[in-house]
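[1] Dropping the sequence and predicted coords here.
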Amino acid sequence: MEKYDEDEAHEGEEEDEVHAITYSCIMAPNRCTKRFLHLSDTFIALVIVTPLVVGHWYGTWEFMNNHAEYFPPIPTILFGTCYHLLIVLSRHHVHEKVKTPHLRDRTLMQKVGRYIFTKLFIYVFSIACIMAFRAIFVLCEPYDNGVSRAILLMILSGTALACLKSVRNIIAPPVAIATDCKSVSFAFPTRFKSHASNEPGFYFIDCAFSVIVIGTLVVLVWRSLWVLFDLLIFPGEPILSAYYSVAIGYGIVAITFALQPLMKWSCDRLTGFWRVAVCDAFLFFSFVGTVNVWRGIWELLDLLFLPDDPLLSNILTHSVSFVLLAMLNCSNSVLVRGVFIDAEEPAGQCVIFPVHYIRLFVQKERTKKQRRMIDMLEKGELQTELLEKSEKNTIQIVKGLSKSNEMTNMAANLPKNVPNIENGSEKPCQLYENGLDKENHLYENGVENGEHKIGQ
């Protein structure tokens, strides 16, 4: 739910009370709804978004491999890194130019223009990311072609990322997806979270360190684990290896999703080094499943999707996958940008995978409902409605009190001395008198309690 600034709230105690009533009218989803939304987002991330993201990367990557003479490693990595660095340096400026104060302040042309610009920005950015990744993969081919070398490279690069508290940056779909909102597309953090307005020199160093150092370490971890699986999972049978990789990957990912409540409970009670260590171990375990999923889908596309026409296969997977992701409003999932620090989220949120899709749309609708109710507050419609309800409740209380008082008076006028039929005298019947007193006592208490409950 969006947070509203305190400066924008109305002043005065009466207005604060009305705002409190307004927010209480918008109830949060119940437990069953939350579980359904969580399962729906997980299903979309696993079955829809991940294959499309892998397909876009596969088509672009293999197209460069098939035309390697136009994409040499050194010029490619320089172009991809420089373009990535340029985007990181200018992201705040672009974000300020693109964002607008409120949705209704934009015209139709502005909305369409921002939509097209966002998709083109993400598309070109994805090409730069894939170019840099592929160039590093190609440069590492002569040095990590053995199991021991792949393990050594994975240990060195993984340890460096752990020391920099940046292990979180190795995760990708299906354990992380991103929608195409402007806060995600044009505003993402660097390692030291510096700002250009405060220290321009340190800001450039921070951006360069985030792109070159952290980005290269992430690629090396991916490369070493991918090669290790190539060497260990049925290396002589590519189709069987691909199927096994998909099964292993989705199995590990399913286990990590199921372990999230337990891991959240554990990290919520740990502090310091152990909290970061447990978080990193869990993220790396999910990363093993992620790489297997990517490798399996990649190999299946390479072996089964138009194997006789690789150019058409590459073009279709590259373009159709991105178009579908753009239509689903989550093409940001193909990008590798930003540096997130391990265990920086509060409590146990550091082990919760960011796979929010349908929940974001539900949250957006709730926010719109809040804004409509705030508009009603400003126009005075909600105050009138609340006053009408309070007047109806007052009338009901008065009627209830009148009826209760009438019944009490009738009970008080009844005679207490009743003739004793058995003895023929006018001696009061103790049982009847006590019963009547008890009934009157209950009646009076009942009126008081009823009045109190109605008042609540």
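    Received it, and whenever you're ready, just let me know what you need. Numbering: from 1, shown residues only.
[2] going forward, measure contacts between C-alpha atoms and count neighbours the same way
    Fine.
[3] ok, and for the one helix or strand residue 85 maps to, which residues are buried?
    Following DSSP states H and E, one finds residue 85 within helix 73-98. For helix 73-98, the neighbour count (16 or more other Cα atoms under 10 Å) marks 73, 76-77, 79-85, 87-89, 91-92, 95, 98 as buried.
[4] go on, stretch 346-361?
    Buried, per 16+ other Cα under 10 Å, within stretch 346-361: 347-357, 359.
[5] what does that stretch contact?
    The contact list for stretch 346-361 (Cα atoms under 8 Å, 6 or more residues apart in numbering) reads 37-38, 40-42, 45, 174-179, 260, 263-269, 279, 282-283, 342-344.
[6] Please apply the same query to stretch 274-281.
    Contacts of stretch 274-281 with the rest of the structure, by Cα under 8 Å, 6+ apart, involve 162, 167-168, 267, 342-343, 350-351.
[7] cool, stretch 319-326 as well?
    Stretch 319-326 is contacted by residues 49, 52-53, 55-56, 119, 123, 331 when judged by Cα under 8 Å, 6+ apart.
[8] Now the two most distant members of the residues you listed.
    Greatest spatial distance among the contacts of stretch 319-326 (Cα to Cα): 55 and 119, at 17.4 Å.
[9] quick one, which of these two is more surrounded?
    Neighbours per residue (other Cα atoms under 10 Å) separate residue 55 from residue 119, with residue 55 holding more: 26 against 22.
[10] Could you check how far the more buried one is from residue 192?
    Plainly put, residue 55 is 33 Å away from residue 192 if you go by Cα to Cα, to the nearest Å.
[11] putting a second one here so we can go through both:
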Amino acid sequence: MVSTVIEHIVDALFVVFIFSPLVVCYWNSTWNLIGLYLLPSNKIASGWISVAISIVLMVASFFTQDVLNKYVKKEKYVSFYLVSRLFTYVMSFSQVSNWRGIWELLNLYIGITIPGSLTILGIGTVGLIALRSYRNVLTPPGAWVLDVDTDNHFTIIHLFGTKKGSVLYVIDVLFGVVVVSTLVVLVWRGQWMVLQLSISPNNDLWRGIIVFSVGNVLVVTLIVTQFPARKLAGHLHTTHPLLQIVFEDACVLLVCFSAVCYWHGLWALLDVMVIGYDPNLTQWLLHALGFGGLMLLRVCRSLQFMGYNFDGEYPEGIGLVQTPSYCNTILASLCRREALSDAIRLTASTRTVYVEVESQHKQIPVS
């Protein structure tokens, strides 16, 4: 019991102080790098091209996943590692490109005002709830995917579960990529801009400190309460499925708001930190730090575009998980590898002894 509590505390510390900052570093730097290199003098064209690139990559992921899952196997460790990490990198880039393009176009066409932001937030929230897809707004620190034990590393989930190879499947994919993804960005941008315009300090440093502190308090609170929430969601799944959806959507709303606060504050602090330095160098360093750090810690799939899920579809309230079972999963993975290594060494030594005995036996002269 004590060891389990300690592991949960360690997981929470990793989430708040290591994992999540690395995620924000990757997003912030990738967002800024796209702005630096993709038609910086024409923001409208840059925004539309950014969206177009992301749609092409995200749609392509649905039609290439079966081939990748079939031919890129974990047994071939080197090729699997290289291809899977490249796939994760491309999908992560497509996600950032999609959000940046939609976000920048909204800034240009609608402007940055509280009424406009609230309208955008309302459209996004109502649209996702109506489609029973509100939980797709979850991002780190509210949702994590580990890189270990990934039998279907390349699998991207389409929304309506239509049969592959049909026209309906193509419509399903396009609907998720174009409509659901856009509604998710509307929810995030609405909350983000309301925060930015309503916090009184105009100083980016103080705004970042205040919002980041609020985000940390909310994230820690939700981490502590996640397990009772999951139990209640699991109970409602069997007794009152509709109430489970309502309850999970309320929880996801709080989780999303805590994540927006966390990201907004840390994003502002990162922007302040790099002022006065060469933007190309600093952004590439942050980019490498973010993706490389998450890859070494084996949580880089948390950056990846993973597809779409329905609200309330998990029987045990898995959609409400705040922290990855990092210690348990990684330690279990290492133990399995050590056990496998021991088995290989034991087999090899046994085989060696057998060969030696067989060799000695052959050397015995037959009378």
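    Yep, it's here. Nothing here was measured: the structure is a model prediction, and the numbers come from that model.
[12] Just the TM-score for the two chains, thanks.
    The pair, once superposed, lands on a TM-score of 0.84 when counted by TM-score structural alignment, normalised by the length of the second structure; 335 aligned residues with a Cα RMSD of 2.4 Å.
[13] Please report which of the contacts of stretch 274-281 of the first structure has the highest neighbour count.
    residue 167 (30 neighbours).
[14] Can you tell me which of the contacts of stretch 319-326 of the first structure is closest to residue 68 of the first structure?
    For the contacts of stretch 319-326 of the first structure, the minimum distance to residue 68 of the first structure (Cα to Cα) is 18.1 Å, reached by residue 56.
[15] Nearest the middle, which residue of the second structure would you pick?
    Central residue of the second structure (Cα atoms, centre = their mean): residue 302, 2.7 Å from the mean position.
[16] Map that one across to the first structure for me.
    Mapped onto the first structure by TM-score structural alignment, residue 302 of the second structure lines up with residue 333.
[17] so its match touches residue 174, yeah?
    No: using Cα atoms under 8 Å, residue 333 of the first structure is not in contact with residue 174, being 9.6 Å away.
[18] so what sits against both of these two?
    Taking Cα under 8 Å, 6+ apart as the criterion, residue 333 of the first structure and residue 174 both touch residue 49.
[19] Out of the contacts of stretch 274-281 of the first structure, list just those in helices.
    162, 267 (DSSP state H).
[20] how about the contacts of stretch 274-281 of the first structure, which pair is most distant?
    162 and 267 (17.0 Å).
[21] so of the contacts of stretch 346-361 of the first structure, which ones are in strands?
    Taking DSSP state E, every one of these sits outside strands.
[22] Kindly give a single ChimeraX line that selects the buried subset of these.
    To isolate the buried members of the contacts of stretch 346-361 of the first structure in ChimeraX, using 16+ other Cα under 10 Å:
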select :37,38,40,41,42,45,174,175,176,177,178,179,260,263,264,266,267,268,279,282,283,342,343
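[23] And residue 69 of the first structure, what's its match in the second structure?
    Checking TM-score structural alignment: residue 69 of the first structure goes with residue 39.
[24] so how far is whatever helix or strand residue 370 of the first structure lives in off the chain centroid?
    Using DSSP H and E, residue 370 of the first structure falls within helix 358-379. Helix 358-379 of the first structure sits 19 Å away from the centroid of its parent chain (Cα atoms, centre = their mean, to the nearest Å).
[25] quick check: the helix or strand just after it aligns to which part of the second structure?
    Going down the chain from helix 358-379 of the first structure, the next helix or strand is helix 381-413, by DSSP H and E. Across the second structure, nothing matches helix 381-413 of the first structure (TM-score structural alignment).
[26] okay, the angle between helix 381-413 of the first structure and helix 358-379?
    Helix 381-413 of the first structure runs at 80 degrees relative to helix 358-379, counting by axes from the mean of the first three to the mean of the last three Cα atoms, to 10 degrees.
[27] Next, the buried residues of helix 381-413 of the first structure.
    Under the neighbour-count criterion of 16+ other Cα under 10 Å, helix 381-413 of the first structure has 382, 397, 404, 408 buried.
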